[in-house]
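Peer 1: Sequence plus predicted model, see below.
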Amino acid sequence: MSEHLKEAQEAAAVDLKRHLLLRVSLFALAIGVAASAVVLQQAVERIGTHIQRTGNTVERLIAGEADQTRDAFRRSLDGMTLASLDGIGPLLGICVAVDDIYKRPVVRRCFHAGGEAPAGVRWALARLIGPELQYRGVIGQYPGVKVGEFVVTPDLDSESLAVWKQIQTVLGMTLGILLLNLLIYRPVHRALRPADQILAVLGRMEAGELTARMPRPRLIELRRIAAGFDHLAEQLQKTLAAQRHLALRLLAVREEERRRLARELHDEFGQCLASIGAEAAFIRGRAETRDPDLLPAARAVAAVTAHMMESLQGILLQLRPVGLEEFGLQAALGELVGGWQRRQPDCRFELELRGEIDALPDALRTGLYRIVQESLTNALRHGKPQQVVIGLECDETGCRLQVDDDGTGRKEPTAGSGLGVLGMHERVEALGGRFALQPRRPRGMRVEADFPAEAVRAVEMNHE
């Protein structure tokens, strides 16, 4: 459900710069197309009215020309050139076709002042006007004798040229709007350029770098957002620092309580078990000479006491790492792995240590030891591995712990489902690191704990 919601939110996201550029460009194109359509429509209406108005004028001029060179008994129009229209014809933008009374063509002329419009404009104008737009008239001679006919049609070359000039004006306006769009886009693009820097800062904070801060854009709205975000980041950083300090304090208290319990168990129960063992040995010695029937009971008490002592030693090892405070982390891990190797001879253990491990802060050393201890316990309890590899590397970039096993008892990671894994996760987070539990292929599990240099320094400062 959340993935579908995320996809819907991404689909609904709007790029302001692209959105603004697209909207204004579409608006400019729409204005250009609409204005061009209006120009063509007005041209069609104007041409239709113009042809009807000029028809009578053309008829009088042609009739006058026909009367100049002919007598009343001659009805031929041979030699007519429409010279009477030479002056006004280019202004009218018309074509005139003259036929005699026998429907034979006499003269065909179009009057235009020159120039040529694009073929597309002429084609569109011709389609809109159609062949029906024309003015038909009769050429007569005194006394009312018909000598021919004429047809006046619009000169598409002249009209399309006039329309093209108007469309050029419209296109100029459209280009002006597009140029204005570019002029608007550039400052908007400049003002929103810090958005990439803001996203980079968000990515750094998502990766755990809470010290990252927002840039201060020139746009006042973005500047306010950046200032508010930095304030929230500072509050979050303080809150997390306080939580981490509290978590480290809790870990320290827990370790101190474990040490106290270990001392109590060692001093009280250890001494008591040692006394019981001594008494059982005394009873067994007396029973051998005086009452052999008591030997089985004495041996049973001694065996139970030895088992309890061994169990107590295991509990003490869990509560207080052997040699960690006295000899350092490297020796303590070696002792821990050696103890498991003695108890699990069928499993091969490898310990790989690199760097200044014993120079780490006490809290981090204890945490690393506990993570290795819990990882080994989980691997040998649930996985039945044949090999376990523990790798710990520390350098100037931080510390990285990795525990790999090839056990077959677990198919999937159980992060958060067990108290041991949950404890490791909480401990790593309290120390400022990143914890991961992943399955290995073809089998086994991998425990990873990564502590960057900042986390190591923070633990050292809190410890001080």
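Peer 2: Looks like it arrived, so ask away.

Peer 1: can we go C-alpha only for contacts and neighbour counts from here?
Peer 2: Will do.

Peer 1: For this structure, just list every one of the helices.
Peer 2: 2-12, 16-68, 89-92, 119-129, 156-192, 194-206, 220-264, 271-289, 295-319, 324-327, 329-343, 362-378, 419-430, 453-463 (DSSP state H).

Peer 1: Which one of these lies nearest to T397?
Peer 2: helix 453-463 (5.1 Å; Cα to Cα).

Peer 1: okay, the helices of the chain in TSV with mean neighbour count and distance to R441 next?
Peer 2: Formatted as TSV, those follow (neighbours: other Cα atoms under 10 Å; distance: least, Cα to Cα, whole Å):
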stretch	mean neighbour count	distance to R441
helix 2-12	10	28
helix 16-68	16	46
helix 89-92	18	90
helix 119-129	15	69
helix 156-192	17	47
helix 194-206	15	29
helix 220-264	15	34
helix 271-289	16	47
helix 295-319	16	31
helix 324-327	13	34
helix 329-343	17	24
helix 362-378	20	18
helix 419-430	19	20
helix 453-463	16	30
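
Peer 1: ok, so what distance separates R286 from A278?
Peer 2: R286 sits 13 Å away from A278, going by Cα to Cα, to the nearest Å.

Peer 1: The helices of the chain: which one's closest to Q402?
Peer 2: Closest among these, once you apply Cα to Cα, is helix 362-378, at 8.7 Å.

Peer 1: Next, the angle helix 220-264 makes with that closest one.
Peer 2: Angle of helix 362-378 versus helix 220-264, following axes from the mean of the first three to the mean of the last three Cα atoms, to 10 degrees, is 70 degrees.

Peer 1: put this beside the first:
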Amino acid sequence: MESDLDRGSLWGDLLIVALVVLAAAGLFSQIELNEWLFASTRRWEALQVDELPAVLVVLATGLGWFAWRRYRDARAEVRKRQVAEARLEALLLENRRLAQQYLRAQEAERKSLARELHDELGQYLNAIKTDAVSIQDRLDAAQSQAVSAIIRHTDHLHAVVRDLIRELRPVALDELGLQAALEHYLDHCQRRMPRTRMSVTLNGDLDSLGELLNLAIYRLTQEALTNVSRHAQAGHVAVRVSRSGPPVEAADAVTFNISDDGRGADLIQTHAGLGLIGMRERVEMLGGLWRVTTGPGQGFSLFARIPVSIQGAMP
């Protein structure tokens, strides 16, 4: 179907043609173009040059027909392209919806696994340690040393389980909100990277974003700082998470930025890892903007801006 804009353009073009024809008719009636052409071409009567106006009329008619055919074909092609773009947009929306469902299922599975680790394995490790401590005082030196080793191994396993639970599902995120969870995780990262100075800025209301956005920001922070600890060799990392406005604003969005002064990378020669691809897909799935800025020796900067939907802002 033709849009109103297309119809307006068509009638506008026809009006221009009509005005030009009328102006040409008035002009030629004043300068008597036909008489002038007849007088100028009488000497070449044998060559039938005086029939040139008729030939020009036929040529103009043919060119007009040719232009109309091309115009009709072009409009048909534009309509096909519009239909294809509409279908592509629908497919992209469907793909985004499926990706959101997959993410919800993935996070639900992680939450269930973290709960099982905490309730089952964590509790049994505590019980093993409690039993070992209770019998340690009743044993001789050699046996007490063996029990001490059991207690140390239990403490180590308990720390490993605690880290796994933190990676699978941050407890603070469910209990205290995004800001407290980020502060707790960033403090943990600072202890894990004592040689890297970390500056943190958390602005705005970050505790009413909804579960999907909470998890997205937390996972972005996790992945980004994991990359810093593994690859960046940075002396300073700046973390900034801010919300642009109150929840009632239509343009409400969360801005996420992590940058370091490490060795950087050449994204042209180096393919993006699965971590970066997953981060980009997570942001784009929520309708956000994703940008990576880096270069050899120029550090690494990750930027994301994710809109906060009014309907899904509150948990």
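Peer 2: It's in. Being a predicted model, the structure only gives us computed values, none of them experimental.

Peer 1: To I139 of the first structure, which of the helices of the first structure lies closest?
Peer 2: Per Cα to Cα, nearest to I139 of the first structure of the helices of the first structure: helix 16-68, 5.7 Å.

Peer 1: What range does the closest one cover in the second structure?
Peer 2: Aligned by TM-score structural alignment, helix 16-68 of the first structure falls on no residue of the second structure.

Peer 1: Then stretch 245-262 of the first structure?
Peer 2: Against the second structure, stretch 245-262 of the first structure falls on residues 97-114 (TM-score structural alignment).

Peer 1: Who are the contact partners of the closest residue to I177 of the first structure other than its chain neighbours?
Peer 2: Nearest non-adjacent residue to I177 of the first structure, counting by Cα to Cα, 6 or more residues apart in numbering: A28, 5.9 Å away. Shown in contact with A28 of the first structure (Cα atoms under 8 Å, 6 or more residues apart in numbering): T174, L175, I177, L178.

Peer 1: before we move on, what about R443 of the first structure?
Peer 2: By Cα under 8 Å, 6+ apart, the neighbours of R443 of the first structure are D406, G407, T408, K411.

Peer 1: Could you do R282 of the second structure as well?
Peer 2: R282 of the second structure neighbours (Cα under 8 Å, 6+ apart): A216.

Peer 1: Identify the residue of the first structure aligned to it.
Peer 2: In the first structure, R282 of the second structure lands on R427 (TM-score structural alignment).

Peer 1: Show me what L186 of the second structure aligns to in the first structure.
Peer 2: Using TM-score structural alignment, L186 of the second structure pairs with V337 in the first structure.

Peer 1: Surely that match touches F349?
Peer 2: Yes. Counting by Cα atoms under 8 Å, V337 of the first structure does reach F349; the two are 6.9 Å apart.

Peer 1: residue in the second structure matching L273 of the first structure?
Peer 2: By TM-score structural alignment, L273 of the first structure lines up with L125.

Peer 1: Its match reaches H158, doesn't it?
Peer 2: Yes. If you go by Cα under 8 Å, L125 of the second structure and H158 touch, sitting 6.6 Å apart.

Peer 1: Next, the mean deviation of the match of stretch 245-262 of the first structure compared to the first structure.
Peer 2: Superposing on the first structure and averaging over aligned pairs (mean Cα distance after the TM-score superposition for the first structure), stretch 97-114 of the second structure comes out at 0.6 Å.

Peer 1: What's the local residue count around L267 of the second structure?
Peer 2: 13 (other Cα atoms under 10 Å).

Peer 1: what residues are up against it?
Peer 2: By Cα under 8 Å, 6+ apart, the contact set of L267 of the second structure is T294, G295.

Peer 1: try the one 5 residues further on
Peer 2: Contact analysis of A272 of the second structure by Cα under 8 Å, 6+ apart lists nothing.

Peer 1: can you do 10 Å?
Peer 2: By Cα atoms under 10 Å, 6 or more residues apart in numbering, A272 of the second structure lies in contact with A265, D266.

Peer 1: any idea how far it lies from A216 of the second structure?
Peer 2: 19 Å.

Peer 1: What of L225 of the second structure?
Peer 2: From L225 of the second structure to A216 of the second structure the distance is 14 Å (Cα to Cα).

Peer 1: same deal with A23 of the second structure?
Peer 2: In terms of Cα to Cα, A23 of the second structure sits 66 Å off from A216 of the second structure.

Peer 1: for A8 of the first structure, what are its contacts?
Peer 2: S2.

Peer 1: Roughly how far does it sit from A274 of the first structure?
Peer 2: Counting by Cα to Cα - A8 of the first structure and A274 of the first structure are separated by 71 Å.

Peer 1: Likewise for A449 of the first structure?
Peer 2: Taken as Cα to Cα, the span from A449 of the first structure to A274 of the first structure is 41 Å.

Peer 1: before we move on, what about V152 of the first structure?
Peer 2: For V152 of the first structure relative to A274 of the first structure (Cα to Cα), the value is 134 Å.

Peer 1: Report the central residue of the second structure.
Peer 2: Nearest to the mean C-alpha position of the second structure, by Cα atoms, centre = their mean, lies E284 at 2.9 Å.

Peer 1: Nearest spatial neighbour of it, chain-adjacent residues omitted?
Peer 2: Closest to E284 of the second structure by Cα to Cα, 6+ apart is W290, at 7.2 Å.

Peer 1: Report how many residues lie close to the one you found.
Peer 2: Going by other Cα under 10 Å, the residues that sit close to W290 of the second structure add up to 17.

Peer 1: My read is that it contacts E281, right?
Peer 2: Yes. Taking contacts as Cα atoms under 10 Å, W290 of the second structure lies within contact range of E281: 8.9 Å.
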